[in-house]
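Engineer: A predicted structure for the sequence below; I have some questions about it.
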Amino acid sequence: MKYANNILETIGNTPLVKLNKITKEVDALVLAKVETFNPGNSVKDRMAVKMIEDAEADGRLKPGGTIIEGTSGNTGMGLALAAIVKGYKLICVISDKQSKEKMDILRAVGAKVVVCPTDVEPTDPRSYYSVSKRLSEETPNAWYVNQYDNPSNTLAHYEQTGPEIWEQTEGKITHFVVGVGTGGTISGVAKYLKEQNPNVKIWGVDTYGSVFKKYHETGIFDENEIYSYITEGIGEDILPKNVDFSLIDGFTKVTDKDAAVFTRRLALEEGIFVGNSAGAAIKGVLQLKENFKPEDVVVVLFHDSGSRYVGKMFNDDWMRERGFLDEELTKAEDLIKDHADKPLVVVRTEELVSHAIERLRKYKISQIPVIDTNGFVGSVDETDLFRSYVEDKDIAEKPIKEVMGKPYPVVTANTSIEEVSKLINKDNQAVLVDLGNGRHHIITKHDIISSIK
């Protein structure tokens, strides 16, 4: 009989898959190392087990202990599987930008999940770096993994992932492309491959909001480059010890939008249902295509599974809210289709100004059409209301008709966005669109701006 003694023995030996449609403009053989075939559905299974085994061997992790780590979710999953098999408790500290699916999966495999804000400095006591360290100091018999600086992270890929790729390509690999986060994967694989053939080129994929590319090219850690970004699993606002810049030949940066769009394209065009960093990685390959020749063998690594992003990149509403869906918007009705089902908020001429202020606040809006029994007769704008209030503190108890402005222009659903844009100016802050059957909706400057790709 052939079977594994436990789930950890199934880690590794993931397939190398040729990419066909999405890379048709690349004049080289492009192969994907699909790490979602690991039991925890990500490349992080490899280093999670290696870090635990090395900590057991030198006494840092003792029987019955608690493993504590700051993670974007995938390392936590690998640690959770090992903790179950080996009998440890696990606390995962995760940032709030990570997908809900990742948090739910970690809880499903027994981890305690602590969520921290993304938009804080690494040294901030609320950051997931700081919280991880604090919990490891406060928790009895705890071991803080610190995947960013733990050398076992890189070693796992030097011992496993690198040799697998070399063997699977029969030593013909010429380029390795991978997203860079903790740095363990790129550094471990790079070290092994360059030992076999120093001419193998190693390319890191970075994201906007991260420091890697500029630091590699200039040696400058530029804090001005650090800002919040959406792409998960790659990029950093610190320099992890596991990133060996001397082994990396270059970086390319990929936008949040491209990472999300190409994640979906991998599923639709190649049937490979993988995660957000895979989208960034394949877009990175396309951006680097001028570096490849027809006889080259390019290996790109896909970190994790698309199942962790079904509420994000694979959700049309999520994509649309961020302007990531390349939908052609040409008519007035296109601008409001995401919220056309919501009733139009209005105020009547005889209602008090205080009622309008209450609705502005309740619905978080800036403009309200004014109606009477004949239809639309005026408009109320928060800026005008504020100016009126400064001049007359009793304004709140006056009827709307005393302070309202001109009614908003009304356009048909088929009016072009260009025509709608011309109607919105400093004297007129919105336009009403007639949807038929007595239904109207409001188009504001925000709707116009949101349509810009």
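Structural biologist: Right, received. Where do you want to start?
Engineer: Could you use CA atoms for every contact and neighbour count after this?
Structural biologist: Will do.
Engineer: any idea whether I91 is helix, strand or coil?
Structural biologist: Judged by DSSP: H, G, I helix; E, B strand; the rest coil, the three-state class of I91 is strand.
Engineer: In this model V109 seems to touch it, though I could be wrong.
Structural biologist: No - counting by Cα atoms under 8 Å, I91 sits too far from V109 to count as a contact (11.4 Å).
Engineer: For those two, work out which one has more neighbours and name it.
Structural biologist: Neighbours were counted for I91 and for V109 using other Cα atoms under 10 Å; I91 has more, 25 against 16.
Engineer: how close does that one sit to L61?
Structural biologist: For I91, the distance to L61 (Cα to Cα, to the nearest Å) stands at 14 Å.
Engineer: same thing with A108?
Structural biologist: Taking Cα to Cα, one finds A108 at 23 Å from L61.
Engineer: Those two: which is more packed in?
Structural biologist: Taking other Cα under 10 Å, A108 and L61 do not tie; L61 has more neighbours (22 against 12).
Engineer: Okay, one more to line up with it:
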Amino acid sequence: MPILRSYYQEVYRSPVVQLDGYSGRHGLDSSILAYLDFGGATGTSKDGLAETMLAFATERGTLQPGMPVIEASSGSFAAALAVSCATTGHPCILIVPNNLPPDRRKLLQSLGAHLIASSNNSRRAMDRVAADTAKRYGGYYTHYFSNDDNPEYHRRVTGPQILKHAGDNFDAIVIGVGSGGTITGVAEYVKAWNSMVRIVAVEPAECAAISGGFLGQHGISGIGPGFVPENYNPYVVDTVLTVTTDDAERAAREVLFFDGIPACTSAGATLAAAVQLMNMGKAKRPLCVFAGRRTYL
């Protein structure tokens, strides 16, 4: 193997794996495929996304050397952004909820982020604080729920990688919806090559904003923000499925036991949705995008 100039080169080369064990466990006629998009430092798909969004902004000249980077987030993108800022020499300022658990606060701070707690935890209020903070410190607000650099990354990287590794060996792609960037970018790229591929959006049954259901608390980290993000393009989505937190966690455990893949709960949600899809007769060989891994040590 060649010597890489950057670890991010490896992050972008996510493999596609055939899940024979999990598929056999559920008595499926063919095996589900999984695109393992979690090779980065924080163990989620957000590592490559954060690094590339900063690169896009730098290319445009909107992000100058040493300029602070601001985001309203405390989740997986926040952690990935903090790492990317550290490696590129940008201060990272995160607007976080005022009820953020202490352990999460310490983790983000350990990655080099400066935290500002919002007195109002609504998405709109936190966005306002982030925009004001960027103006006050002369910083760049990534705004990844609404910034087209998010789906553009998936148009350029995730979509092409899926086709490169899986070819035409799938008839549906199943993706959990968080910021909306993955499903929009992948769908727009893949459908340009094959409009017959079914695109399936997955959200928590307990917080079903896309399908117009109940909005409540859930335990599937990374998806189900409780609103429909601006980056979400409904015109390229063919089916929306909901999965309960319990079913997502069960699927994540099963794919670990039967295929040795340390899937996070949102990855488990895509698996549970893929089984639904096959049982409904709407796909024969779906591919799930696994956006994160779980650490068991």
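Structural biologist: Everything's here; your move. Every value quoted in this text rests on a predicted model; they were computed, and no experiment measured them.
Engineer: so V289 of the second structure is in which element?
Structural biologist: strand 286-290 (DSSP states H and E).
Engineer: so that strand aligns onto which residues of the first structure?
Structural biologist: Under TM-score structural alignment, strand 286-290 of the second structure corresponds to residues 298-302 of the first structure.
Engineer: post-alignment, that stretch versus the second structure, mean distance?
Structural biologist: Mean deviation of stretch 298-302 of the first structure relative to the second structure after superposition (mean Cα distance after the TM-score superposition for the first structure): 0.8 Å.
Engineer: Can you pull out the residues in contact with that stretch?
Structural biologist: Outside stretch 298-302 of the first structure, the residues within contact range by Cα atoms under 8 Å, 6 or more residues apart in numbering are 28-36, 173-179, 274-275, 277-278, 281-282, 285.
Engineer: let's see 6 Å
Structural biologist: V30, L31, A32, K33, V34, E35, H175, F176, V177, V178, A278 (Cα atoms under 6 Å, 6 or more residues apart in numbering).
Engineer: try stretch 174-187 of the second structure
Structural biologist: By Cα under 6 Å, 6+ apart, stretch 174-187 of the second structure touches 145, 150-152, 154-155, 159, 200-202, 222-224, 229, 231-233, 270, 288-289.
Engineer: that older thread, the contacts of stretch 298-302 of the first structure: which two are farthest apart?
Structural biologist: Greatest spacing in the contacts of stretch 298-302 of the first structure, by Cα to Cα: E35 and H175 (17.8 Å).
Engineer: These two: who's more crowded?
Structural biologist: Applying other Cα under 10 Å to E35 of the first structure and H175 shows that E35 carries more neighbours, namely 27 against 22.
Engineer: Contacts only, for the aligned residue in the second structure for that one.
Structural biologist: Counting by TM-score structural alignment, E35 of the first structure lines up with D37 in the second structure. Residues near D37 of the second structure by Cα under 6 Å, 6+ apart: S14, S45, F290, A291.
Engineer: what's around the residue mapped onto N74 of the first structure from the second structure, how many residues?
Structural biologist: Aligned counterpart of N74 of the first structure in the second structure: S76 (TM-score structural alignment). By the criterion of other Cα under 10 Å, S76 of the second structure has 18 neighbours.
Engineer: can you check E230 of the second structure too?
Structural biologist: 14.
Engineer: Tell me the counterpart of it in the first structure.
Structural biologist: Checking TM-score structural alignment: E230 of the second structure goes with K241.
Engineer: That match touches Q147, doesn't it?
Structural biologist: No - with contact defined as Cα atoms under 6 Å, K241 of the first structure does not count as touching Q147 (9.4 Å).
Engineer: what's near enough to touch the nearest residue to G213 of the second structure once chain neighbours are set aside?
Structural biologist: With Cα to Cα, 6 or more residues apart in numbering as the criterion, G213 of the second structure has its nearest non-adjacent residue at 7.0 Å, and that residue is C207. Counting by Cα under 6 Å, 6+ apart, C207 of the second structure touches F214, L215, G216, G226.
Engineer: quick one: the third one and D148 of the second structure, what's the gap?
Structural biologist: Counting by Cα to Cα, the separation of G216 of the second structure from D148 of the second structure is 28 Å.
Engineer: do the same with the last one
Structural biologist: Using Cα to Cα, we find G226 of the second structure at a distance of 20 Å from D148 of the second structure.
Engineer: Which one's more surrounded, the two?
Structural biologist: G226 (20 against 16).
Engineer: so K102 of the first structure makes contact with G73?
Structural biologist: Yes - the pair K102 of the first structure and G73 passes the contact test of Cα under 6 Å, sitting 5.5 Å apart.
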